[in-house]
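Enquirer: below are the sequence and a predicted model for it; my questions follow.
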Amino acid sequence: MVYGIVVAGGQGTRLGRKKQFLDLAGSPVWVRAVRALLDAGVAPVWLVVPREDVDKLSVEADDMGLPLRLTAGGETRFDSVYNGLREVHTWYAEVGLSNGAGSAGSPSPAGPALVAVHDAARPFVSSEDVKNVVRMAAQTGAAILARPCAETVKRVEAGCITSTVPRETLWLAETPQVFRLDWMWDAYRRVHMPSAATDDAWVMEQAGYRVHVVPSTAENRKITTPADWEYAQLWAQQRWGRRDG
């Protein structure tokens, strides 16, 4: 069992608009991200959006026939993921276990339940990459999609380079990030300084869990800046055949 959380709770500060709702070759960005998980067999999916958008998105998801559950995000990414995780954990305890998933704290015959957390701002992730990271998490309990760092990395202080960081061991974290539900629930409830969490792997690391890396094989760029959005439109045109909705 693999449940999904798609984080779409941002306000689009750097882009100037809520990027998750922008049209990308005929579909909203968040729909592209959700479908990537669904196509890989991750279901159901909890979509975490700004509180003011929950009702509107619930109607849109129903109209599209998507197996989604909507929940409100928080002030930070950590808060938004935690809100979604709490919903998943409650649903699993009430529904998943009654469907033969085993008992709380113990895996079912098919293995422990997993949670795949994905950023709505990464609409291009391939279903095969999602499947690969899910398979690794099923074996190890914790895995993320990531890309080896190809650029030269400099450490800078006061505007000057102080050293060059060897890139052989550096990876750029992506999503989805997939973890055992019981491990993730434990980590999120006892992490210190949650404001420092830039991704879910950081939370797991702080809680003492070993997180494995799965190399991404396809385009999985995150939409953050206006330049990213321009690139996303061009790439979407090549992939899905339209530039504008």
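Expert: On my side now, so go ahead.
Enquirer: could you use CA atoms for every contact and neighbour count after this?
Expert: OK.
Enquirer: after the helix or strand containing residue 83, next one along is what?
Expert: Using DSSP states H and E, residue 83 maps to helix 77-91. Downstream of helix 77-91, the next assigned helix or strand under DSSP H and E is strand 114-119.
Enquirer: for that following strand, packing partners?
Expert: strand 2-7, helix 127-140, strand 171-180 (3 or more CA pairs under 8 Å, 6 or more residues apart in numbering; DSSP states H and E).
Enquirer: looking at this structure, which residue lies furthest from center?
Expert: residue 160 (34.2 Å; CA atoms, centre = their mean).
Enquirer: can you give me the end-to-end span of stretch 17-34?
Expert: From its first residue to its last, stretch 17-34 covers 20 Å (CA to CA, to the nearest Å).
Enquirer: re earlier: buried ones in the helix holding residue 83, by neighbour count?
Expert: Buried residues in helix 77-91, defined by neighbour count with 16 or more other CA atoms under 10 Å: 77, 78, 79, 80, 81, 82, 83, 84, 85, 87, 88, 89.
Enquirer: who's in contact with the second one?
Expert: Same thing as residue 78. 194, 195, 197, 198, 199, 200 (CA atoms under 8 Å, 6 or more residues apart in numbering).
Enquirer: cool, and the last one?
Expert: With contacts taken as CA under 8 Å, 6+ apart, residue 89 has the following neighbours: 181, 185.
Enquirer: quick one: it and residue 82, what's the gap?
Expert: With distances taken as CA to CA, residue 89 is found 10 Å from residue 82.
Enquirer: hmm, back to that, go through the contacts of residue 78 and give me the one with the most neighbours.
Expert: The residue in the contacts of residue 78 with the most neighbours, by other CA atoms under 10 Å, is residue 200 (23 neighbours).
Enquirer: find the nearest non-adjacent residue to that residue, please.
Expert: residue 177 (7.0 Å; CA to CA, 6 or more residues apart in numbering).
Enquirer: based on its surroundings, how many neighbours for that neighbour?
Expert: 29.
Enquirer: if we can go back for a sec, output the buried residues of helix 77-91 as CSV; include the columns distance to residue 115.
Expert: Shown next, in CSV, are those (distance: CA to CA, whole Å):
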residue, distance to residue 115
77, 16
78, 15
79, 16
80, 14
81, 11
82, 12
83, 13
84, 10
85, 8
87, 12
88, 8
89, 10
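Enquirer: try it against this one:
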Amino acid sequence: MRYSAVILAAGSGTRVGLGYNKLLYKIDEETIIEKTVKVFEQDASCSEIILVISKNDEKDMRSLFGNRVQFVFGGATRQESSYHGVNAAHEDIVMIHDGARPYVSQDELNRCKKAMESYDAALLMVPVKDTIKVVKQDVVDHTPERSTLMAALTPQCFKKDLICECLKKAINSQDVFSDDASVVERLSNTKVHVVMGEYTNIKITTKEDL
């Protein structure tokens, strides 16, 4: 199964506090975004890599990659950036991945591909380890049953026509969505299939993550 990889890299990463896009931070002499892209470059099923970037980072990003990576500019929201990337894809299956998740494994990609042979939408998830509290106005409102809770990872995988249609609706609705799977959950009748991920597939969000 062939697919298009859409890697979101247009965020500013202000929570890390570097003063520049955290994806350009080097770990072991390699930037975070290079590590992320490499995983997809090494997957023979990935026919194209579309990197969604900020205009401010264009020069730096283009200097890192060869001809296999395509570049599109992001939008004001996550759903706009995802839409720009997905709209540039040529395959019927797209995997949308956070550029700040450089440790996604080949096994995870293989499980995603297997799921997309049977489903129209799927995402990597892991069971939460901690007890989660719902808090309102600095007071615990309730404690949901931990066995029903899972943390969403990426990539999140979709039939291209489905996610394009849902992202268009999301942009027009002006609602805020924290990930692409929630767009499909709320704006279509399609069920999103859960694919077991790995705890090592972390998202670099704060300075502590670095």
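Expert: That came through fine. Everything numeric in this text was worked out from a predicted model, so none of it was measured.
Enquirer: can you calculate the TM-score here?
Expert: Put the two chains on top of each other and the TM-score (TM-score structural alignment, normalised by the length of structure 2) is 0.91; 204 aligned residues with a CA RMSD of 1.6 Å.
Enquirer: tell me which of the helices and strands packed on strand 114-119 of structure 1 is the most buried.
Expert: Ranked by mean neighbour count under mean count of other CA atoms under 10 Å, these are led by strand 2-7, which reaches a mean of 27.
Enquirer: the very next helix or strand once past it vs structure 2, mean deviation?
Expert: Elements were assigned by DSSP H and E; along the chain past strand 2-7 of structure 1, the next helix or strand is strand 23-24. Once fitted to structure 2, strand 23-24 of structure 1 is off its aligned match by 1.1 Å on average (mean CA distance after the TM-score superposition for structure 1).
Enquirer: what is strand 23-24 of structure 1 packed up against?
Expert: The contact analysis (3+ CA pairs under 8 Å, 6+ apart) places strand 23-24 of structure 1 against helix 226-240.
Enquirer: quick one: the helix it packs on to chain centroid distance?
Expert: 20 Å (CA atoms, centre = their mean, to the nearest Å).
Enquirer: elements contacting that helix?
Expert: Short answer (3+ CA pairs under 8 Å, 6+ apart): helix 226-240 of structure 1 packs on strand 23-24.
Enquirer: and for stretch 118-134 of structure 2, what span of structure 1 is it aligned with?
Expert: Mapping stretch 118-134 of structure 2 onto structure 1 (TM-score structural alignment) gives residues 139-155.
Enquirer: end to end on the matching stretch, go ahead and measure it.
Expert: For stretch 139-155 of structure 1, the end-to-end distance is 36 Å (CA to CA).
Enquirer: do the same with stretch 37-49 of structure 1
Expert: 17 Å.
Enquirer: if we ignore the residues flanking it in sequence, what's nearest the residue nearest the centre of structure 1?
Expert: In structure 1, the C-alpha nearest the mean C-alpha coordinate belongs to residue 118, at 1.4 Å (CA atoms, centre = their mean). Leaving out its chain neighbours, the residue that sits closest to residue 118 of structure 1 by CA to CA, 6+ apart is residue 176, at 4.3 Å.
Enquirer: trace that neighbour over to structure 2, please.
Expert: Under the alignment by TM-score structural alignment, residue 176 of structure 1 pairs with residue 155 in structure 2.
Enquirer: how far away is its match from residue 98 of structure 2?
Expert: 7 Å.
Enquirer: do the same with residue 176 of structure 2
Expert: Distance from residue 176 of structure 2 to residue 98 of structure 2, by CA to CA: 17 Å.
Enquirer: also residue 67 of structure 2?
Expert: Between residue 67 of structure 2 and residue 98 of structure 2 the distance is 21 Å, computed by CA to CA.
Enquirer: quick one, which of those two is more surrounded?
Expert: Under the criterion of other CA under 10 Å, the comparison of residue 67 of structure 2 against residue 98 puts residue 98 first, with 22 against 7.
Enquirer: contacting residues for the more buried one?
Expert: So residue 98 of structure 2 contacts 7, 8, 9, 154, 155, 203 (CA under 8 Å, 6+ apart).
Enquirer: picking that back up, trace the residue nearest to the centre of structure 1 over to structure 2, please.
Expert: So, by TM-score structural alignment, residue 118 of structure 1 is matched to residue 97.
Enquirer: hang on, its match packs against residue 5?
Expert: Yes - checked against CA atoms under 8 Å, the pair residue 97 of structure 2 and residue 5 is within contact range at 7.3 Å.
Enquirer: give me every residue that touches residue 137 of structure 1.
Expert: Shown in contact with residue 137 of structure 1 (CA under 8 Å, 6+ apart): 114, 143, 178, 179, 180, 212.
Enquirer: cool, and residue 176 of structure 2?
Expert: Applying CA under 8 Å, 6+ apart, the residues contacting residue 176 of structure 2 are residue 170.
Enquirer: from residue 167 of structure 2, how far off is it?
Expert: In terms of CA to CA, residue 176 of structure 2 sits 11 Å off from residue 167 of structure 2.
Enquirer: about what we covered before: and the contacts of residue 98 of structure 2 as CSV, adding distance to residue 26 of structure 2?
Expert: Below are the contacts of residue 98 of structure 2 laid out as CSV (distance: CA to CA, whole Å):
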residue, distance to residue 26 of structure 2
7, 18
8, 18
9, 15
154, 21
155, 22
203, 15
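Enquirer: quick check, nearest of those residues to residue 49 of structure 2?
Expert: residue 7 (7.3 Å; CA to CA).
Enquirer: distance check, the closest one against residue 200 of structure 2.
Expert: 18 Å.
Enquirer: ditto for residue 66 of structure 2
Expert: 28 Å.
Enquirer: neighbour-wise, which of the two wins?
Expert: Taking neighbours as other CA under 10 Å, residue 66 of structure 2 and residue 200 compare with residue 200 leading, 11 against 8.
Enquirer: quick one: map the more buried one onto structure 1.
Expert: So, by TM-score structural alignment, residue 200 of structure 2 is matched to residue 219.
Enquirer: again, but for residue 54 of structure 2
Expert: Per TM-score structural alignment, residue 54 of structure 2 is aligned with residue 50.
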